[in-house]
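> dropping the sequence and predicted coords here.
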Amino acid sequence: MVFYVVAFFFALALAYVLTPLLRKIALKFEILDHPVPAIKIHPKPVPYLGGLAIWLAFIVTLLGVRLLTSFPTGTLRNLRGIFYGGTLIMVLGLIDDIWRLDYRVKLFGQFIASIILILYNIRIEFISSLPLSIFLTIFWVVGITNAVNIIDIMDGLAAGVVVIAGLAFSFIALPTEKIYVNFAALALAGSCLGFLRYNWRPARIFMGDSGSLFIGFILAAISLGESYTTINNIGLFAPFLVLGIPIYDTLLVIFFRILKGKSIFAGSRDHFAFRLEAMGYNRKKVVLINYYLTAILGLAAFLITTVKFELAVIIYAAIIAFAILYATRLIYVKVE
């Protein structure tokens, strides 16, 4: 337990120190995110490389934990998979931040990173059919990786949501001693929290795709490492709640873009956050609303892993009903 707390605060401190250093490097080499009308709404260019700070803090923390503790063979294997796959994702994102990559190249890289996780025994295990398990694992990892990338549209939004989601996964995994889940979740949460100090509005640095894709990938990998509950079978769907905000936003964006006849890969203001802003909330309140909702969903996910089937069904049904009803309201909100 002590090492879990140390991992969180060590990652936080590392990210807190590394982020301003990498900001200076980004400014020196002009690795900047330039405003784009309607989509990228910051008033002036903002340096990238925040994702590199998050990655470094995360990796160094896990390496430090490895040197100070003895892990079972299975845990070491899992952590290696996260290291190799996560590093590939970060490098692809970094290249995209600096030179731009075709989205198909990024998707292929995410596919390879998903395969790496599977090779290191991180996959959906409750499905007996191995081919189906592999297919759904790849779909889940690629989907969540991009879902977190999609919500990185306002200062502090993605980083804060991931801090809360990481803590939620660690609390859910704590009773069952899923070692790699706990260490990775807390290292990720700490890294993002240390970075958030500089990403809060007005942001002094962005994480870029190197950060948003990386933290999405790590969350996806973490979510696959927990059995969630032996009390009810539908506790298996708890990750959908913890990751509810990225998933909900992704589904909304896809729905609205299809409705408008646009490519789902095209940039637009069809996001949940932008629609909240159009309803009259300022940016700070929009981000805080996303934090509150993530915390509520994380708590609901934790409860679902501890209650009987009937109550779990009620919790799921209430959340799904609210999400659908609110989506019908968002349809009529004009964002362009």
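Nice, thanks for sending it over.
> all contacts plus neighbour counts: C-alpha atoms, from now on.
Will do.
> what's the closest non-adjacent residue to residue 127?
residue 133 (5.7 Å; C-alpha to C-alpha, 6 or more residues apart in numbering).
> confirm that the one you found sits in a helix.
Yes: read with DSSP: H, G, I helix; E, B strand; the rest coil, residue 133 is one of the residues of a helix.
> what about it, how many neighbours?
Neighbouring residues of residue 133 were enumerated by other C-alpha atoms under 10 Å; the total is 17.
> residue ranges of the strands in the protein, please?
For the chain, strands defined by DSSP state E occupy the ranges 32-33, 46-47.
> okay if I get those strands as JSON lines plus mean neighbour count and distance to residue 273?
Supplementary listing: the strands of the chain in JSON lines, determined by neighbours: other C-alpha atoms under 10 Å; distance: least, C-alpha to C-alpha, whole Å:
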{"stretch": "strand 32-33", "mean neighbour count": "20", "distance to residue 273": "20"}
{"stretch": "strand 46-47", "mean neighbour count": "22", "distance to residue 273": "20"}
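> need the ones you listed in CSV with distance to residue 108, can you?
Supplementary listing: the strands of the chain in CSV, determined by distance: least, C-alpha to C-alpha, whole Å:
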stretch, distance to residue 108
strand 32-33, 24
strand 46-47, 27
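> re earlier: wouldn't the residue nearest to residue 127 be in contact with residue 121 here?
No: the pair formed by residue 133 and residue 121 falls short of the contact definition of C-alpha atoms under 8 Å, at 11.6 Å.
> can you pull the contacts of residue 80?
When contacts are counted by C-alpha atoms under 8 Å, 6 or more residues apart in numbering, residue 80 is found next to residue 120.
> distance of it from residue 184?
11 Å (C-alpha to C-alpha, to the nearest Å).
> equivalent analysis for residue 191, please.
10 Å.
> any common contacting residues for these two?
Taking C-alpha under 8 Å, 6+ apart as the contact rule, the neighbours common to residue 191 and residue 184 are residue 58.
> who's more crowded, the two?
Of the pair residue 191 and residue 184, residue 191 is the one with more neighbours under other C-alpha under 10 Å, namely 35 against 27.
> these two touch, right, the more buried one and residue 14?
Yes: counting by C-alpha under 8 Å, a contact exists between residue 191 and residue 14, whose distance comes to 7.3 Å.
> what touches both of these two?
With contacts taken as C-alpha under 8 Å, 6+ apart, the residues that reach both residue 191 and residue 14 are residue 57.
> quick one: residues contacting the spatially most central residue of the chain.
In the chain, the residue lying closest to the centroid (C-alpha atoms, centre = their mean) is residue 216, at 3.3 Å. With contact set as C-alpha under 8 Å, 6+ apart, residue 216 has these partners: 144, 145, 146, 147, 148, 149.
> what residues are up against the residue lying closest to residue 86 once chain neighbours are set aside?
The spatial neighbour of residue 86 that comes closest, neighbours along the chain excluded (C-alpha to C-alpha, 6+ apart), is residue 214 at 5.9 Å. With C-alpha under 8 Å, 6+ apart as the criterion, the residues that contact residue 214 are 51, 55, 86, 87, 89, 90, 93, 145.
> the structure to be compared is supplied as follows:
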Amino acid sequence: MIQYRQLIVTIVISFFITLILGPIVIPILHRLKVGQSIRDEGPKSHMTKSGTPTMGGLIMIAAILITAITSGLVNKDLFVVLFATLSFGLIGFIDDFIKVVLKRNLGLKAYQKLLGQIVIAVIIAFYQSSISVSGTKILIPFMNQYWDLGYFYVPYIAFVVVATANSVNLTDGLDGLAAGVTLIVSSFFSLVAMNWGYSSIAVFCGALTGACLGFLRFNAHPAKVFMGDTGSMALGGAVATIAILMNLTLLIPIVGGIYFAEALSVIIQVVSFKLTGKRVFRMSPLHHHYELKGWKETKVVAVFWSITLILCIVGLFGLSQ
């Protein structure tokens, strides 16, 4: 069983690998001219970010992969969560490549991304239902009881994975926002995994935490690089799979409440505009709404980080009942 010391060492190793890779990868991205294009309808303060290199998620993915594989705690669960991270990262990478290298603004078509995400999710669902001692059961927070989904388990897991990955993708709209929120969420899951005896998952969470922390060195305001869909999709796939392997999917809307709020704001905005012609928010996702209300970007990020920390504490209470 992994100890606190080993978890901290894992975080530190991933952190320093990210710090080392940043100055190597970012200049390469500059030379390749893979700069982020900014939407004209977005907050005007974001126009200065145009041209900032994207696809920086490659830095985090590399740090996570190196740290996890060399941890000495390699097993099937670790391979599954790495598979999810790399697969979703690949979908994001292809999308980024089409947009910033081939200069096709829309990237992958929606059905192409959705199909790929569902296939990956179904593979994860079948693995967990056949390997886990809990089978098709999921833990209900605050009740300390398991709910057996039976035949509904696979479609449920597919929904969780796709929803989480795309929610994290929507959260990645401000400097340091998605990386910081995921840093806190992965720290939460690392503590749970360690205390519950999921050693390989705890190591992966530690690697993820360290990578997010190191990436903030380059992604915090003012960002020198963006993670792009390469990073945000990889983070979303990782968070979802971590929760699935520990049967804690119902905790994602709690500890990942910011992800949930960002996605919900987009859904509400689209439905409201189509039905009534009116917008509920000044702009969606939610972080842009607060920017247009006059909040500085750094304030929005700090508040959303703080909310995530509080929600993770709530999540810990939900598991202690």
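Cool, got the structure. It should be emphasised that the depicted structure is a prediction, and the values quoted were computed from it without experimental measurement.
> one step back: what lines up with the residue nearest to residue 127 of structure 1 in structure 2?
Per TM-score structural alignment, the equivalent position to residue 133 of structure 1 in structure 2 is residue 153.
> now for that match: which residues touch it?
When contacts are counted by C-alpha under 8 Å, 6+ apart, residue 153 of structure 2 touches 125, 129, 136, 137.
> what lines up against the first one once you look at structure 1?
Residue-level alignment of residue 125 of structure 2 against structure 1, with TM-score structural alignment as criterion, gives residue 118.
> ok, now how distant is that match from residue 136 of structure 1?
With C-alpha to C-alpha as the criterion, residue 118 of structure 1 and residue 136 of structure 1 are 11 Å apart.
> which one of those two is surrounded by more residues?
For residue 118 of structure 1 versus residue 136, the count of surrounding residues by other C-alpha under 10 Å is larger for residue 118: 19 against 15.
> right, and the more buried one touches residue 135 too?
No: Residue 118 of structure 1 lies out of contact with residue 135 (C-alpha under 8 Å); the separation is 10.3 Å.
> how many neighbours does residue 289 of structure 1 have?
16.
> hmm, I typed the wrong one, I wanted residue 127 of structure 2.
Number of residues near residue 127 of structure 2 (other C-alpha under 10 Å) recorded here: 16.
> need the contact list for it.
By C-alpha under 8 Å, 6+ apart, the contact set of residue 127 of structure 2 is empty.
> and the gap between the residue lying farthest from the centre of structure 2 and residue 48 of structure 2?
Distance from the centre of structure 2 peaks at residue 276, with 32.4 Å (C-alpha atoms, centre = their mean). Per C-alpha to C-alpha, residue 276 of structure 2 is found 34 Å from residue 48 of structure 2.
> got it, and residue 40 of structure 2?
Separation of residue 40 of structure 2 from residue 48 of structure 2 (C-alpha to C-alpha): 12 Å.
> residue 143 of structure 1 matches what in structure 2?
Counting by TM-score structural alignment, which is the criterion used here, residue 143 of structure 1 corresponds to residue 163 in structure 2.
> what's the neighbour count on its match?
Other residues near residue 163 of structure 2 number 19, with proximity taken as other C-alpha under 10 Å.
> one more: residue 177 of structure 2?
For residue 177 of structure 2, using other C-alpha under 10 Å, the count is 27.
> where's whatever residue of structure 1 lines up with it relative to residue 65 of structure 1, distance?
Under the alignment (TM-score structural alignment), residue 177 of structure 2 pairs with residue 157 in structure 1. Plainly put, residue 157 of structure 1 is 28 Å away from residue 65 of structure 1 if you go by C-alpha to C-alpha.
> now for the closest residue to residue 216 of structure 2 other than its chain neighbours: which residues touch it?
Take residue 216 of structure 2 and drop its neighbours on the chain: the residue closest to it by C-alpha to C-alpha, 6+ apart is residue 176, 5.9 Å away. Taking C-alpha under 8 Å, 6+ apart, we find residue 176 of structure 2 in contact with 216, 219, 220, 221, 223, 301.
> so what corresponds to the fourth one in structure 1?
When you say that, I think you mean residue 221 of structure 2. Taking TM-score structural alignment as the alignment basis, one finds that residue 221 of structure 2 is matched in structure 1 by residue 201.
> and what of the last one?
Correspondence of residue 301 of structure 2 to structure 1, assessed by TM-score structural alignment: residue 287.
> in this structure that match contacts residue 154, no?
Yes: proximity of residue 287 of structure 1 to residue 154 meets the contact threshold set by C-alpha under 8 Å, at 7.5 Å.
> so what's residue 222 of structure 2 up against?
With contact taken as C-alpha under 8 Å, 6+ apart, residue 222 of structure 2 is in contact with residue 175.
> ranges for the helices of the stretch 151-300 of structure 1?
Residue ranges of the helices in the stretch 151-300 of structure 1, as given by DSSP state H, counting those that start in this stretch, are 157-173, 179-199, 208-223, 238-242, 244-259, 272-278, 283-304.
> kindly reformat the ones you listed as JSON lines containing distance to residue 29 of structure 1.
Rendered in JSON lines, the data for the helices of the stretch 151-300 of structure 1 read as follows (distance: least, C-alpha to C-alpha, whole Å):
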{"stretch": "helix 157-173", "distance to residue 29 of structure 1": "24"}
{"stretch": "helix 179-199", "distance to residue 29 of structure 1": "19"}
{"stretch": "helix 208-223", "distance to residue 29 of structure 1": "15"}
{"stretch": "helix 238-242", "distance to residue 29 of structure 1": "37"}
{"stretch": "helix 244-259", "distance to residue 29 of structure 1": "32"}
{"stretch": "helix 272-278", "distance to residue 29 of structure 1": "31"}
{"stretch": "helix 283-304", "distance to residue 29 of structure 1": "30"}
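> among those helices, which is nearest residue 325 of structure 1?
Between residue 325 of structure 1 and these, the shortest separation by C-alpha to C-alpha is 12.6 Å, and it involves helix 244-259.
> any idea how far that closest one is from the middle of the chain?
15 Å (C-alpha atoms, centre = their mean, to the nearest Å).
> before we move on, what about stretch 8-23 of structure 2?
Here stretch 8-23 of structure 2 is found 18 Å from its chain centre; the criterion is C-alpha atoms, centre = their mean.
> do the same with stretch 296-309 of structure 1
Relative to the centre of its chain, stretch 296-309 of structure 1 is centred 20 Å away, using C-alpha atoms, centre = their mean.
> what does stretch 36-54 of structure 2 give?
21 Å.
> same thing with stretch 134-141 of structure 1?
Relative to its parent chain, stretch 134-141 of structure 1 has a centroid offset of 16 Å by C-alpha atoms, centre = their mean.
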